[in-house]
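In: model the structure of this input:
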Amino acid sequence: MTHPSAPAPHLRDLARLRRVRDRIDREYAQPLNVEALARGVAMSAGHLSRQFRAAYGESPYSYLMTRRIERAMALLRRGDLSVTEICFTVGCASLGTFSTRFTELVGVPPSVYRQQATQATAGMPACVARQVTRPIRNREAPAPEPDVA
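Out: Here you go, the predicted structure:
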């Protein structure tokens, strides 16, 4: 019999998942892998991956890469670092992987994004530019409205 004030197992898992997500948000530029994240919350890597995907709709690695790409987008808009410098600043170890992932999430390579975003966000406050230019995954794109002719 469990103690009445003890949190239910699924609530404990949700709290752990939130800690993992918060750690990714804070330490996105550090070398992070699923095993290290799982160790930090006393879960197996497989269990963490399954639970994280169920709770947030994507794997921990995918979430991490999205945070890195979001930060890279902000640095590209700023314009004072090269694409290579930005790649390493946000925690990516490979320029090729960074560019591929950036293109998948944003739709254009980092160098093209820099040119387009600089023009599109000119005069816009940084907080607004960040929200307007946030990457949208294909599964998050709004579904087309049904044709009811």
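
In: CA only for contacts and neighbour counts going forward, please
Out: OK.

In: and residue 126, how far from residue 118?
Out: Counting by C-alpha to C-alpha, to the nearest Å, the gap between residue 126 and residue 118 amounts to 12 Å.

In: please point out which parts of the helix or strand containing residue 64 sit buried.
Out: Counting by DSSP states H and E, the secondary-structure element that holds residue 64 is helix 60-78. For helix 60-78, burial by neighbour count (16 or more other C-alpha atoms under 10 Å) applies to 60, 63-77.

In: for comparison, sequence B:
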Amino acid sequence: MSDVPVELLPHLRRARDVADRNYAAALDLAALAAAAGVSKYHFLRCFAAEYGETPMQYVTRRRIERASDLLRATNLTVTEVCGLVGYSSLGSFSQRFTELVGMTPSEYQRTQAGLRIPGCFVFMLGLKSAIPEKPGDGGVAYRRTESPAEEES
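Out: Model (predicted):
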């Protein structure tokens, strides 16, 4: 059990949820600490004590997990996946991916056999609705929840 005060746990979970939902956005320590409602240094210490990794290590791992899903399930290029998961540098993305997965993104994509969703569907339907969050989540959802006309009103 960690030494994190129990009353802080819901705040840490809220910040982790923000990181999970917005992994592709430009997240930094200050933004996540603000979501938790505590100072960034206190947040950093408590998050690392509770989850065993720093907030930015968590965001990086989350981005690479999502990139793995995209590389496995779609026919998107490595460069497209890099941008979709929040990296602006292909070199940084490839380095982190290789560190965490054990092979380059291109090698990983080549080793994954199976049906691939065309990239145009991913962009047309939206990233979140087209690709399952985790392997085994079931089929791929090709249906939009709102029509473009409903979004404008």
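
In: now what about the TM-score between them?
Out: Overlay of the two chains. TM-score (TM-score structural alignment, normalised by the length of the first structure): 0.72; 117 aligned residues with a C-alpha RMSD of 1.9 Å.

In: coming back round to it: the helix or strand following the helix holding residue 64 of the first structure: average distance to aligned residues in the second structure?
Out: Next helix or strand after helix 60-78 of the first structure toward the C-terminus (DSSP H and E): helix 83-89. Between helix 83-89 of the first structure and its aligned partner residues in the second structure, the average distance after superposition works out to 0.5 Å, using mean C-alpha distance after the TM-score superposition for the first structure.

In: contacts for helix 83-89 of the first structure next, please.
Out: By C-alpha atoms under 8 Å, 6 or more residues apart in numbering, the residues outside helix 83-89 of the first structure that reach it are 29, 72, 75-76, 93-95, 98, 110-111.

In: from those residues, which would you call buried?
Out: Judged by neighbour count, with 16+ other C-alpha under 10 Å as the criterion, the buried members of the contacts of helix 83-89 of the first structure are 29, 72, 75-76, 98, 110.

In: what about the helices in the second structure?
Out: Taking DSSP state H, the helices of the second structure run over residues 9-21, 29-36, 40-51, 55-73, 78-84, 90-101, 105-111, 119-125, 127-130, 148-152.

In: map residue 42 of the first structure onto the second structure.
Out: Structural alignment places residue 42 of the first structure opposite residue 37 in the second structure (criterion: TM-score structural alignment).

In: ok, that match touching residue 11?
Out: Yes: taking C-alpha atoms under 8 Å as the definition, residue 37 of the second structure is a contact partner of residue 11 at 6.9 Å.

In: compare the two (neighbour count), which wins?
Out: In this comparison of residue 37 of the second structure against residue 11, neighbours counted by other C-alpha atoms under 10 Å, the higher total goes to residue 11 at 19 against 15.

In: roughly how far does the more buried one sit from residue 19 of the second structure?
Out: Where residue 19 of the second structure is concerned, residue 11 of the second structure sits at a distance of 13 Å (C-alpha to C-alpha).

In: skipping its backbone neighbours, what lies nearest residue 34 of the first structure in space?
Out: By the measure of C-alpha to C-alpha, 6 or more residues apart in numbering, the closest residue to residue 34 of the first structure outside its immediate chain neighbours is residue 45, 5.8 Å from it.

In: quick one: neighbours of that neighbour, just the number.
Out: Neighbours of residue 45 of the first structure under the rule other C-alpha under 10 Å: 17.
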